[in-house]
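**Q** Output the structure for:
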Amino acid sequence: MKLVVVSAGLSVPSSTRLLGDRLTAAAAELDASVQVQVVELRELAVEIAHNFTNGFPDRALGAAITAVTEADGLIVVTPVFSASYSGLFKSFFDVIDADALTGKPVLIAATGGTARHSLVLDHALRPLFAYLRAVVVPTGVYAASEDWGGAQGLARRIERAAGELVVLMTGITATRYMRETAVDDTPVEVGGFAVVPFEQQLAALRTAD
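**A** Presented below is the predicted three-dimensional model:
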């Protein structure tokens, strides 16, 4: 499964990228088949601006858009600016086709200086990806400055959110695999799960009756 991390951090090193890395590590620990690609928006800022004026992505931006749209799942992380996501973060998703993320599992995350900004997850990020018709995992992850001191709460949220993302990615990947490869009603094993065609499950219920 292909997992793409979109990080809107501006500094090097970046707490935003660090949070993305920890979420990625938690997901990869749960499923060894996860292949990770990181998109650093800081490196694409000029190309994103050009895209707004000429309507065409340059090579690096085009590659990033392709990676995001073809991913089996996304982890998106932004710093909080003015109680919302950053302009760079929003601009990147503005240049992606509005239908490209339909049905795609997305884990939303953010970083900020104070815990008071944690509502950005539900007031800004979740509505944005709901509008894009993505499937947002129930647990969002916000990390304030004090959370980097080894707070157990952050570790638990990371593990829970990563688990929810992997479950969604596995289910969607399994469904696509069945559509592409199934030639009969034989169950197949995908990502450690036995996937049984719906018709076979329905037939079993009728036989039980």
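**Q** C-alpha only now, for contacts and for neighbours.
**A** Will do.
**Q** List the buried residues for stretch 113-131?
**A** For stretch 113-131, burial by neighbour count (16 or more other Cα atoms under 10 Å) applies to 117, 118, 120, 121, 125, 126, 128, 129.
**Q** Need the distance between the two termini of it.
**A** Separation of the first and last residues of stretch 113-131 by Cα to Cα, to the nearest Å is 27 Å.
**Q** Not counting that stretch itself, show me its contacts.
**A** Here stretch 113-131 makes contact (Cα atoms under 8 Å, 6 or more residues apart in numbering) with 80, 83-85, 106, 108-110, 112, 135-136, 140-146.
**Q** To compare with the earlier structure, here is another sequence to fold:
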Amino acid sequence: MTTSPTRRTIAVVHAGLGQPSSTRLLADRLAEATERELEALGHPAAVEMIELRDHAHAVVDAMLTGFPTGDLARAIETVTRADGLIAVSPLFTTTYSGLFKSFVDILDKDALTGMPVLLGATGGTPRHSLALEYSMRPLFTYLRADVVTTSVFAATDDWAQAGGPAHDGGTSLPERIERAGRSLAALVASRDERGTPDDPFAATPSFLDLLGGD
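**A** Next up is the predicted model:
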């Protein structure tokens, strides 16, 4: 008897403010790369895109009341029930945007525990690329998410050179996106359907069972 491949859901949260925005573009590219890699690993994938600009007022209300409602509540449920998360923010004053942080702040503190997460950021200059490591990664590590090693920063010049070699002699933006997508897909594919690691002790009898107690 053959088992059907397990469908995986990837939630994509981005805090781009413009329409269109380079932040949304990077989020799309990362989602596409992850979806392709999951398909190659035998897992059909569904991508759920969440544009935080559409929920900005509701995010502020939730911070004041402590209770997200309506479309925002549904967006949060999409994130917390996903098998993996792609989180992308523009950088302002060398760190993630206030809207991005506010959304993270209204999540339950345990909501992302064990969640495979891929981080991305956009900015005007490559000088800000380290913000991913000193700002965004610690934020999700604090929330006990399983953040993939590869993160992707896209500067303005990266989009102009997207089809060719990187300006600094390193890997190009498309190459970095593909590598990041592979990393997230591999991590998501290794998880059970709830997005958490398989428990190696799940079948172990309890102490009470061993003693024959009630």
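**Q** circling back to that earlier point, among the buried residues of stretch 113-131 of the first structure, name the ones in helices.
**A** Among these, the residues falling in helices (DSSP state H) are 120, 126, 128, 129.
**Q** The last one maps to what in the second structure?
**A** Here residue 129 of the first structure is matched to residue 140 in the second structure, going by TM-score structural alignment.
**Q** I'd like to know how far that match sits from residue 59 of the second structure.
**A** Per Cα to Cα, residue 140 of the second structure is found 19 Å from residue 59 of the second structure.
**Q** Identify the residue nearest the geometric centre of the first structure.
**A** Centroid-nearest residue in the first structure, with Cα atoms, centre = their mean: residue 74, separated by 2.0 Å.
**Q** Would you map the strands across the second structure?
**A** Remark: strands assigned in the second structure by DSSP state E are 8-14, 45-51, 84-92, 95-96, 116-123, 146-147, 152-155.
**Q** which one of the ones you listed lies closest to residue 73 of the second structure?
**A** Checking the strands of the second structure against residue 73 of the second structure by Cα to Cα gives strand 45-51 as the closest, at 11.7 Å.
**Q** Where does that closest one end up in the first structure?
**A** Using TM-score structural alignment, strand 45-51 of the second structure lines up with residues 34-40 of the first structure.
**Q** Could you check how far the matching stretch is from the centre of its chain?
**A** The chain centre lies 10 Å from the centre of stretch 34-40 of the first structure; the measure is Cα atoms, centre = their mean, to the nearest Å.
**Q** Stretch 122-131 of the second structure too?
**A** Put simply, stretch 122-131 of the second structure sits 19 Å off its chain's centre (Cα atoms, centre = their mean).
**Q** quick check: longest helix of the first structure.
**A** helix 152-181.
**Q** In the second structure, which residues correspond to the next helix or strand after that helix?
**A** Downstream of helix 152-181 of the first structure, the first helix or strand assigned by DSSP states H and E is strand 188-190. Using TM-score structural alignment, strand 188-190 of the first structure lines up with nothing in the second structure.
**Q** Check which helices and strands strand 188-190 of the first structure sits against.
**A** If you count contacts as 3 or more Cα pairs under 8 Å, 6 or more residues apart in numbering; DSSP states H and E, strand 188-190 of the first structure packs onto helix 152-181, strand 193-195.
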